[in-house]
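Visitor: Sequence plus predicted model, see below.
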Amino acid sequence: MASWGDLAAYVNDTYDVISVQEDEIRILFNFEQFDEDDERTQVIILVREVLDNMHEWVQIASPIGLAANVDLRALLEEVGNSTIACGAAIMGEHVVLRHSLPLVDLDIHEFTDPLALLAGSADRLEETFFGGDAY
């Protein structure tokens, strides 16, 4: 991977893309590809970020619920105890899990592995703290 365009082409060929904007791609991560009996999905938002006007990064984020509807301390403790490839943040009204990667010299597994880990963590935390699969 060398650029946002390269990553966008890979994502379009590999995942279920639900919307595309100039610097943002939304995908529906389908867990069924790993477990035929699992029909859960997770919305993942990929955003191109530029650091210092010259370094391209991709931010992988997934909303898990409304910040107003959760015990943030309990959620953050769980994130701290059980996740490896993401952190939690509030963006707008939503709690999101997110992870960022530099695009220069990015190996595809450096993207796909954290993406899958983040999607799984987001799905589990969404179920545990928000009681469903809304995102």
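Guide: Ah, there it is. Numbers count the residues shown, from 1 in each chain.
Visitor: When you work out contacts or count neighbours from here on, use the C-alpha atoms and nothing else.
Guide: Noted.
Visitor: can you give me the helices for the chain?
Guide: Counting by DSSP state H, the chain has helices at residues 4-14, 72-82, 108-130.
Visitor: Looking at those helices, which is nearest to Met91?
Guide: Nearest of those to Met91, taken as CA to CA: helix 72-82 at 13.5 Å.
Visitor: by how many degrees do the closest one and helix 108-130 diverge?
Guide: Interaxial angle of helix 72-82 relative to helix 108-130 (axes from the mean of the first three to the mean of the last three CA atoms, to 10 degrees): 140 degrees.
Visitor: Could you give the separation of helix 72-82 from the chain centroid?
Guide: How far helix 72-82 lies from its chain's middle: 17 Å, per CA atoms, centre = their mean, to the nearest Å.
Visitor: returning to what we had before: deepest in the core, which of the helices of the chain is it.
Guide: helix 108-130 (a mean of 18; mean count of other CA atoms under 10 Å).
Visitor: Between helix 4-14 and it, find me the angle.
Guide: If you take the same axes, to 10 degrees, helix 108-130 sits at 70 degrees to helix 4-14.
Visitor: ok, second structure coming up, stack it against the first:
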Amino acid sequence: MASWDDLVRFVYEEYTVVAATEGEVRVLVEFEDERSQLVVLSREVLDRRHEWVQIASPCGLVANVDLVGLLEEIGSATVAGGAAIMGDHVVVRHSLPLENLDLNEFVDPMSLVAGTADQLEEQFAGGDAF
């Protein structure tokens, strides 16, 4: 992949896109246990010249999540991604440069972010709202 547009074309071919705007694509990832997870892909530009994709997936509302417990869990059990607060939500997110990005360098981290967010949502929010 070399650009945001290339990534978007790939995502439309391989995933269930539930919404899209300029610079953002929302994907629904469905798991075998009938749970699902929303993943937001956003185009980011570093230093006004380097395209990146940010992969973010909500795992709960800030007001309802034990942030210390969640951060400890991420610190001990997460390979890809870290936690952030975006608006009212706690998200698991990871970013990748698009230049020379190979498919497995996108697919695997996106799967890990979605799976981690879903697991954290179940563990810390007790449901499947996202």
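Guide: Nice, thanks for sending it over. In this text, all values refer to a predicted model and were calculated from it rather than measured experimentally.
Visitor: TM value for the aligned chains?
Guide: Once the chains are laid over each other, their TM-score by TM-score structural alignment, normalised by the length of the second structure reads 0.98; 130 aligned residues with a CA RMSD of 0.6 Å.
Visitor: Tell me the counterpart of Asp123 of the first structure in the second structure.
Guide: Taking TM-score structural alignment, Asp123 of the first structure has Asp118 as its aligned residue in the second structure.
Visitor: Pull the contacting residues for its match.
Guide: Arg35, Ser36, Gln37, Cys59, Asp128, Phe130 (CA atoms under 8 Å, 6 or more residues apart in numbering).
Visitor: of those, buried ones?
Guide: The neighbour count (16 or more other CA atoms under 10 Å) marks Ser36, Gln37, Cys59, Phe130 as buried among the contacts of Asp118 of the second structure.
Visitor: Would you mind measuring from the third one to Leu101 of the second structure?
Guide: Cys59 of the second structure sits at a distance of 27 Å from Leu101 of the second structure (criterion: CA to CA, to the nearest Å).
Visitor: Determine how far stretch 38-55 of the first structure lies from the middle of the whole chain.
Guide: In terms of CA atoms, centre = their mean, the centre of stretch 38-55 of the first structure is found 6 Å from the chain centre.
Visitor: now do stretch 44-63 of the second structure
Guide: Worked out by CA atoms, centre = their mean, stretch 44-63 of the second structure lies 8 Å from the chain centre.
Visitor: what's that stretch aligned against in the first structure?
Guide: The aligned range for stretch 44-63 of the second structure is 49-68, by TM-score structural alignment.
Visitor: List the buried residues in that stretch.
Guide: Buried residues in stretch 49-68 of the first structure, counted by 16+ other CA under 10 Å: Glu49, Glu56, Trp57, Val58, Gln59, Ile60, Ala61, Ser62, Pro63, Ile64, Gly65, Ala67.
Visitor: quick one: stretch 107-116 of the second structure to the first structure mean distance?
Guide: Stretch 107-116 of the second structure, aligned to the first structure and superposed, deviates on average by 0.6 Å (mean CA distance after the TM-score superposition for the first structure).
Visitor: residues in contact with that stretch?
Guide: Residues from elsewhere that reach stretch 107-116 of the second structure (CA under 8 Å, 6+ apart): 29, 37-39, 55-57, 78-81, 92-94.
Visitor: And stretch 26-34 of the first structure, by the same measure?
Guide: Here stretch 26-34 of the first structure makes contact (CA under 8 Å, 6+ apart) with 15-20, 38-46, 119.
Visitor: what residue is smack in the middle of the second structure?
Guide: Closest residue to the average C-alpha location of the second structure: Ala56 at 2.8 Å, with CA atoms, centre = their mean.
Visitor: Kindly provide the distance from it to Asp102 of the second structure.
Guide: Distance, Ala56 of the second structure to Asp102 of the second structure, by CA to CA: 19 Å.
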